[in-house]
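Student: Got a predicted structure here, sequence first:
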Amino acid sequence: MNILIRALQGPLGTHWQVSLGKHHVSFRSEDEARQFVATLEARVQAPHVLPGTQRLAS
C-alpha cells in the first residue's frame, strides 16, 4: 500500500493529509497524521484469518 503524508496550506493555515491511493484523510497536525499511519500499518501487518479457514472448536 502506498501511503503519502504531506503538508497542505489552506485558508486556515497548514493541515496534514494522508493519501492512501485515491483516498485522502486530513489531520490538524503532523503527529496526528503519523499516528494514523502507524496504526494503519500495524493493522495491515497484523495476522488475519481468511474466511472459511477458521477451525471449529471440538
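Tutor: In hand now; what should we look at?

Student: rest of the way, CA atoms for contacts and neighbours
Tutor: OK.

Student: How much space separates residue 47 from residue 36?
Tutor: Using C-alpha to C-alpha, to the nearest Å, residue 47 is found at 19 Å from residue 36.

Student: can you check residue 50 too?
Tutor: As for residue 50, its distance to residue 36 is 25 Å (criterion: C-alpha to C-alpha).

Student: next one: residue 44
Tutor: 12 Å.

Student: Below is structure B, check it against A:
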Amino acid sequence: MNIQVSASAKKPGCPWQVQLDQHVVSFRSEAEARAFVNTLQARLQAPHPLKRSG
C-alpha cells in the first residue's frame, strides 16, 4: 500500500491529506494526519493469526 502525507488547498478546513493508494482522507492538522499514518502502519505490521477450524 502506498501511503503519502501532503498539504492541500482543496479543503480549507482540512488542509492535510493522507493518500492510501487511490483513497484520500483529509485532516485538520499535519499532526493528526501523521498520527493516523502511524496507527495504520502499526496495525498493518501487527501479527494477524488466522484461526484454524477443525
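Tutor: Perfect, I can see it now. Just so it is clear, the structure is predicted and the values come from calculations on it, not from any experiment.

Student: follow-up on the earlier one: residue 47 and residue 36 of the first structure - which one has more neighbours?
Tutor: residue 36 (15 against 8; other C-alpha atoms under 10 Å).

Student: Once aligned, what mean separation remains between the helix or strand hosting residue 33 of the first structure and the second structure?
Tutor: If you go by DSSP states H and E, residue 33 of the first structure is part of helix 30-45. For helix 30-45 of the first structure, the mean deviation from the second structure after alignment is 0.1 Å (mean C-alpha distance after the TM-score superposition for the first structure).

Student: Need the residues that contact that helix.
Tutor: Helix 30-45 of the first structure is contacted from outside by 3, 5, 7, 15-18, 26-27, using C-alpha atoms under 8 Å, 6 or more residues apart in numbering.

Student: Quick check: the spatially most central residue of the second structure vs residue 54 of the second structure, distance?
Tutor: Nearest to the mean C-alpha position of the second structure, counting by C-alpha atoms, centre = their mean, stands residue 37 at 4.0 Å. Residue 37 of the second structure sits 37 Å away from residue 54 of the second structure, going by C-alpha to C-alpha.

Student: Repeat that for residue 20 of the second structure.
Tutor: 37 Å.

Student: quick one: which of these two has more around it?
Tutor: Neighbours around residue 20 of the second structure and residue 54, counted as other C-alpha under 10 Å, are more numerous at residue 20. The numbers are 14 against 3.

Student: these two touch, right, that one and residue 2?
Tutor: Yes: counting by C-alpha atoms under 8 Å, residue 2 is a contact partner of residue 20 of the second structure at 5.8 Å.
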